[in-house]
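Visitor: Structure, please.
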Amino acid sequence: MVGKKSGKALRDEGLERTDNNMDLSSWPQIPAINQKNYYTDYLKRDDQNLAFRLQNEEARTKMTKTAKDRDRALAMAKPEATEAEAEVEADGDANMEDADETPAETVGSKVIVIHIGSQNLRIGLSSDALPKTVPMVIARKSKTSESEDHDEPRPKRMKREDGTEEEPENQFGPEWSADFNRMSSELKVRMRQNKRRMLPNSKDMVVNYNRRQRPEIISEHNDPSRVEWTELSNPPPEYIVGQDALRIPDSSKPRYKLYWPIRNGWCNETDYQSKTMLYLDISLILEDAIKNQLGLTSKKDWLQYSCVFVIPDLYDKTYITQVLEMLMREFSFARVCFIQESLAATFGAGFTSACVVDIGAQKTSICCVEEGMCVENSRVNLKMGGQDVTQAFVKMMLHDHFPYSDINLWRRYDFLLAEELKKNLCTMTEANVSPQVFDFHLRVSGEDTQKHTFRAFDEVHLAPMGFFEPTIFDNDHKLDGRRRLIERSVDIYDGQANDPTSSAQSEIMTALAPALPPNGTANAEPQAAPSDVQATPSRPATSNPLGRVQEQEATPHSSVAGSPAPEVAATPQAAGANTPAVAAPTTQPARQAMEHRDDILPVYALDNAILTSIAHAARSDEKKMRDFIGGIMLVGGGSLTSGLNLFLEERLQLLRPGFAKEIMIGVPPRDLDPQVVVWKGASIFGKLSGTNDSWIGKLEYDRLGQRLMAYKCMWAY
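Guide: A predicted model of the protein is given here:
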């Protein structure tokens, strides 16, 4: 062992210490963490999060104020106790009535409730009984109107090679005519089975009658129901909003073009050239409605108001964050909160659990709600609605020689006329299907009114029948422009798409998916599922969506999402017993790729979509299955078709005979209009100030921004 060297030896070798044991820096030295045993509670408790801290502080402040007010009231009441007691005993009832008649502020009078749809905007105060309804449209100055922009009329007609028009029976192509004739024949068979009396030549009677009809001219001063067209001021405004926009003459000077910011439940990326203009139009429509419909003309007053905004069950996160920015920054509301459509519908109807089927103008959403929460995997969003029925009805009438053969839904007055005819004539009650005579008045700005008489037979029933056979709808251009302006929301950590998804929607998308090319995706095995399903369309997801989910749920370790894609491509039966390790990791990428494909249009038979949604909500629990299947509620403007609930009930009973006694299709109670049920539920939600913790305040939003949504939403955002 080498001995210790002396100081002289160290000095000679240049190794002597000269720092006097002083530290290199006056900054405190932090020792390294023992990696084997360390712990932190950073952001693991609610009291460390700003959103929860502000809630607790607000609750404490409110409790303190209430206690002080109570003590002050008791202190002030003591000196005048004798006189006050005598007066109260003399006319106590009168005083109570006066106190009730002059409240400090009506509950909900400072809360604005907004529900945006593809065709209509419903807006009102939470204290209002019913909302104001405004068309979700804006007209802007343009060189041409929308009818002049399109060379082809809507619905589009086919022409001969020489440019002349085809006969009405051939205007929409042989495939569409074959579908229409098949549906007409099936209706006749069904009506005979139900002992409905039918004339054998009903269709010929309708065609021959319509061919002979000529319009009756009525002068404008003799028309008691003439339309008040929008008169342009001088100088004409840059834009016009709502109902006035729909009443601008197509031949106005200057021309105006209509823009619908929301189409098929999505932001309209087809008609807009920039994302900024799209969101600006949404903002202008909302601003005009708040000022003119609610009477809040000064923006300074908006600082005192809160806002409840209704969003779809399956939403785009980019749209939600942009709306939140708009409401907090541009409109300067004091607080904002969001509620999902299906949950709001159950609030409005007073149900605790239900399967909500919301049929709108261009979108149909289905979702099961259980105990105040939307069942995530049951959410379905279909891109079809009442306007598809309108267009199908017009095509069917033109096919049968409709007297007004020049109808074009790009023209505003024709669009309003077609909507009116659909609402008045379409029915799902087979007893009302017979050759009947109807009439309508065609009113065009600057022209005399024309009264047309026509006959209709099964068109009034087969047009809404498209909900169950959507091939009769025109679905060609619904995906045009998708993702052209607005990028998909992605996770900031892994770059994966993070818009909400559901296994029910994924199953429907898989059933509708076309075959992919061999090199179209890196996951070749899981993507074989869409091709397989497409090759056998009668398979089914359409015939028995419940059985497949029950088979998947039989395995305890199956995917939580219950995705149908692994059933074909990644189950042990398909992959073989020797390759379970390969099948497992391919399940999730296959599901992700299917749910976020933008080339698949979710248009599916309504009855099968409802059963798919319920199957994924119940997850093989028979009690839940019976609860949901016996609590189906129809809401939305598309559900107003006469007899739709009874017809849907019969269809579901045929598909699920084992649950025939439990199946029940309900409508909103208390004679509430199905169109306003969602808004009504949101207005009730806005009044729950004491129990609603989902409000987003200005201070929180300024500091945390859109990250607050993860803490404030009542669902997994």
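
Visitor: For the rest of this, base every contact and every neighbour count on C-alpha atoms.
Guide: OK.

Visitor: and the residue nearest the centre of the chain, what does it touch?
Guide: Closest to where the C-alpha atoms of the chain average out (CA atoms, centre = their mean) is P312, at 3.5 Å. Contacts of P312 were listed using CA atoms under 8 Å, 6 or more residues apart in numbering, and they are 265, 340-341.

Visitor: what's the spacing between it and G681?
Guide: For P312, the distance to G681 equals 14 Å [CA to CA, to the nearest Å].

Visitor: Which of the contacts of P312 sits closest to Q29?
Guide: Q340 (52.9 Å; CA to CA).

Visitor: Wait, that closest one touches I311, no?
Guide: Yes: if you go by CA atoms under 8 Å, Q340 and I311 touch, sitting 5.1 Å apart.

Visitor: Now do the buried residues in the one helix or strand V189 maps to.
Guide: Per DSSP states H and E, V189 falls inside helix 174-193. Buried residues in helix 174-193, counted by 16 or more other CA atoms under 10 Å: 176-177, 180, 183-184, 187-188, 191.

Visitor: mind listing the helices for the stretch 101-250 of the chain?
Guide: Per DSSP state H, counting those that start in this stretch, the stretch 101-250 of the chain carries helices over the ranges 146-149, 174-193, 202-212, 243-246.

Visitor: this one next, for a side-by-side:
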Amino acid sequence: MVGKKSGKALLREEGLERTDNNMEQSSWPVIQPINQKNYYVDFLKRDEQFLAVRTQQDEARLRMIKNAKDRDRALAHGGKVNEDGDVDMDEDDEEEEDEISAGNRTIVIHPGSENLRIGLASDLLPKTVPMVIARRAQMSEMEEDDGEPAPKRRKLDSGLVEPVPEKRFGEAFAAKFVAASNELKVRMRMNKLKVLPQSRDMVVSYNRRATYETINEHNDTMHIDWTDVSKEPTYVAGNAALRIPDESKPRYKLHWPIRHGWVNEKDYDSIRNLYNDIGLIIEDSVRTELKLEIRTRKDWAQYNCVIVIPDYYERTYVTHLLDLAIQDLGLARVCFIQESLAASFGAGYTTTCVVDIGAQKTSVCCVEDGMVIENSRVNLKFGGHDVTDQFVKMIIYNHFPYADVNLKRRYDWLLANELKKKHSTIVEPDISVQLYDFHLRAPRQDTRKYSFKIYDEVALPSLTLFRPELFDHKGKLDGRRRLISKSYDTYDGKANDPTSTAQGEILKALVPPEPVPEALKPRPNGINGLVRDETDSRRPSIARIQELENGTPTPSGASSPIRRATPPIDNGTPRHTENGTPMPGDDSLLRPGGDDTMMDTTEHHYPTPQQRDPFYLERRDDILPIYPLAHAITSSINHAARGSPAKTKDLYNSLLLVGGASKTAGMGAHMEITLQGILAETGYSREVVVSRPPRELDPEVVTWKGGAVFGRMSKTNDSWVTPFLYERLGERVLASKLMWAW
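Guide: You can find the predicted model right below:
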């Protein structure tokens, strides 16, 4: 009988005995599993972990050290210390020191479609420079086509013949002009104003017989010094570019880097040339207009810069300006501020709705407590340039003595703007037959003095801002997205340009309704014309059919409470009543009392534009935002107030009118009357107050003035971007530096 074996013998025989020396399989430390029920990390949860914030704290600490050293130095020289531990200084000395440190070394730049306003933050007013640059070319812009306003001539078998002024711009323009003129007459008669029955005939009869008087150059006290290009400079920027003769040798062509609030992709071949021209215009303006001794990159490094950008900006535009300011110019610090916020700073308003009527774009935006309300931003593509074009067409229609006016000819463009600014008015008592004169100054020609009569052409172009379908919008979308594509998010691939529900609502109203599919069209029925089969769940409901036919979603309990301020627009133009005025929309959102004012303002009731309008981000570049100005204001305030009666009253009570095109006499009063008519049924008509900038400040420079105020806030402004941060973080630094969500 075999005896029982021990455990060691069994392990040895079976090969299970351990023969190593108890060493671990790896020298790496063993990490115990994390307790999933209770753990905490502070990654990216403290300000010290962000480079932008950390450098800002370092600067504050260095400033404290410097102040302490200055205090000790002052005490050593016999200075006195007050109760707070600071050295006593006169208030005038403190203000002067702050002004020198913050204002004299800060350049404020406000680029626009037609003008660049630039100056030091310590300056009282900025310098206004045309946002244009002239470069050598084969031919000037005047020689490229038929000119503006087109057509200039019509070609017949016998040759080129001047068209009849009444038929030059077509029957459609003539019909619109006559209808607008008759509507103005009706309104003037309702206001008990005298209207002569033969006013237009008097104007046409005088202008047909008018001739000009020649004035020799040595007798003209206001002759123009034209730019000499005999040395053939590579480029000429600013005011000097507009003074280059059209037929100069060599030829120079004007380039406008910004058009209609967008970068001008139509007339440029590369992005680099486009932004290079913007930089050259700024450099030339700093040297010639501001008279600053800046020659090298070290000189630029001594200055800070505040750049005013649109409220409804594009990310690529902002990032290119940042790269231009830091990499190309070499400025010490750069910060950005939005136009509406800058306008509120310049005017001293805390809560306001800013209506900025510029040269080629009009923006509406609400500001509350120093912050732009994002969903209230509206950007429309018309402005003072369209008013000038309409003004020239109307005076030519009435046999203007200088019928050869061409807005692509440089001295004619300057003349048209001068006449518009001098004679435009919306004050109805001032609209009558008037006799005026003007001087035509052209290169290498004697000055001509013309006399002409004018009637309602002084008012109708500016009134067209409230009915922009009368403007000529041809070519405004040409070249859009030809060079610069949309900005997309790196992670989810979605477009990350700023959005606004107010702008989305306007764009949605401008899109024509899509055709209804055949399967969803109603079939005839003997009772009501529709087949109603409630048992078939696959059949669309009556509400759904109406939604597809109208092209707009029907309201429901789950839909957004934001409603349209104006009716849908067909084929890009708003529907109008028989007398031509815009139809009032559904303004029940503004009506005080009832269920509309008890609207729930929780976030899930206000979806993002991506959820509300699926087409919005996809087709926003294919839709030209042309909308009546008064209705755009109501739409902006609707989305800013979000159903709050108190906030709605505050915004209507503080409408701020700025921009060059807003300087027309009577513009504010007419806007008040128009808004009161739209809001007659809502209860807010008495709250409408359109204000001008205080202290008789020029509406053109209010926005720049606010940027200057922002640039002097050296102790509270945390938006500065330095080359150190830009070198390490790139455009990502804007997410930590801007005052709004980037």
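
Visitor: got a list of contacts for the helix holding V189 of structure 1?
Guide: Contacts for helix 174-193 of structure 1 (CA under 8 Å, 6+ apart): 169-170, 197-198, 396, 430, 458, 462, 471-472.

Visitor: same question, stretch 661-676 of structure 2
Guide: 356-359, 383-384, 421, 424-427, 462, 630, 634, 657, 684-686, 688-692, 699.

Visitor: what ranges do the strands span in the stretch 351-500 of structure 1?
Guide: 353-359, 364-370, 373-374, 380-382, 436-442, 449-456 (DSSP state E, counting those that start in this stretch).

Visitor: The helix holding V189 of structure 1 vs structure 2, average distance?
Guide: Its aligned residues in structure 2 lie a mean 0.9 Å from helix 174-193 of structure 1 after superposition (mean CA distance after the TM-score superposition for structure 1).

Visitor: now that helix and helix 202-212, what's the angle there?
Guide: 130 degrees (axes from the mean of the first three to the mean of the last three CA atoms, to 10 degrees).

Visitor: Now do the same for the residue nearest to the centre of structure 1: its match in structure 2.
Guide: Matched by TM-score structural alignment, P312 of structure 1 corresponds to P310 in structure 2.

Visitor: and what of M328 of structure 1?
Guide: By TM-score structural alignment, M328 of structure 1 lines up with I326 in structure 2.

Visitor: quick one: its match and C335 touch, right?
Guide: No: using CA under 8 Å, I326 of structure 2 is not in contact with C335; the gap is 10.8 Å.

Visitor: Looking at the two, which one has more neighbours?
Guide: C335 (25 against 22; other CA atoms under 10 Å).

Visitor: just to revisit the earlier point, relative to W300 of structure 2, how far out is the match of M328 of structure 1?
Guide: 10 Å.

Visitor: quick one: common contacting residues for these two?
Guide: By CA under 8 Å, 6+ apart, I326 of structure 2 and W300 have these common neighbours: A332.

Visitor: about what we covered before: which part of structure 2 lines up with the helix holding V189 of structure 1?
Guide: The aligned range for helix 174-193 of structure 1 is 171-190, by TM-score structural alignment.

Visitor: can you check stretch 256-263 of structure 1 too?
Guide: Stretch 256-263 of structure 1 maps onto residues 252-259 of structure 2, going by TM-score structural alignment.

Visitor: For A129 of structure 1, which non-adjacent residue is spatially closest?
Guide: Take A129 of structure 1 and drop its neighbours on the chain: the residue closest to it by CA to CA, 6 or more residues apart in numbering is K680, 7.9 Å away.

Visitor: Could you say which helix or strand holds the one you found?
Guide: helix 677-686.

Visitor: Could you list every helix and strand in contact with that helix?
Guide: With contacts defined as 3 or more CA pairs under 8 Å, 6 or more residues apart in numbering; DSSP states H and E, the packing partners of helix 677-686 of structure 1 are strand 111-116, strand 120-125, strand 306-311, helix 341-349.

Visitor: Just tell me the aligned range of whichever helix or strand comes after that helix in structure 2.
Guide: Using DSSP H and E, the next helix or strand after helix 677-686 of structure 1 towards the C-terminus is strand 696-697. Under TM-score structural alignment, strand 696-697 of structure 1 corresponds to residues 721-722 of structure 2.

Visitor: Now tell me what touches that stretch from outside.
Guide: 326, 332-335, 733-734, 737.

Visitor: Where strands are concerned, which of these count?
Guide: 333-335 (DSSP state E).

Visitor: could you measure P514 of structure 1 against L303 of structure 1, distance?
Guide: Using CA to CA, P514 of structure 1 is found at 51 Å from L303 of structure 1.

Visitor: neighbour-wise, which of those two wins?
Guide: Comparing P514 of structure 1 with L303 by other CA under 10 Å, the one with more neighbours is P514, at 17 against 13.

Visitor: Alignment lookup: that one to structure 2.
Guide: So, by TM-score structural alignment, P514 of structure 1 is matched to P512.

Visitor: what residue of structure 1 takes the place of Q611 of structure 2?
Guide: Aligned partner of Q611 of structure 2 by TM-score structural alignment: Q588.

Visitor: In structure 1, what residue corresponds to L624 of structure 2?
Guide: That one, L624 of structure 2, aligns with L601 by TM-score structural alignment.

Visitor: just checking, that match touches L479?
Guide: Yes: under the criterion of CA under 8 Å, L601 of structure 1 makes contact with L479 at 6.9 Å.

Visitor: Please enumerate the strands of the stretch 551-700 of structure 1.
Guide: Counting by DSSP E, counting those that start in this stretch, one finds strands in the stretch 551-700 of structure 1 at the ranges 632-635, 665-666, 696-697.

Visitor: so which of those is the most packed in?
Guide: strand 632-635 (a mean of 26; mean count of other CA atoms under 10 Å).

Visitor: and that strand, what does it pack onto?
Guide: If you count contacts as 3+ CA pairs under 8 Å, 6+ apart, strand 632-635 of structure 1 packs onto strand 353-359, strand 665-666.

Visitor: Nearest to E553 of structure 1, out of those?
Guide: Across those, closest to E553 of structure 1 is strand 353-359 (CA to CA), at 20.7 Å.

Visitor: Mean per-residue distance, that closest one versus structure 2.
Guide: Strand 353-359 of structure 1 sits 1.0 Å off on average (mean CA distance after the TM-score superposition for structure 1).

Visitor: Appreciated, that's everything.
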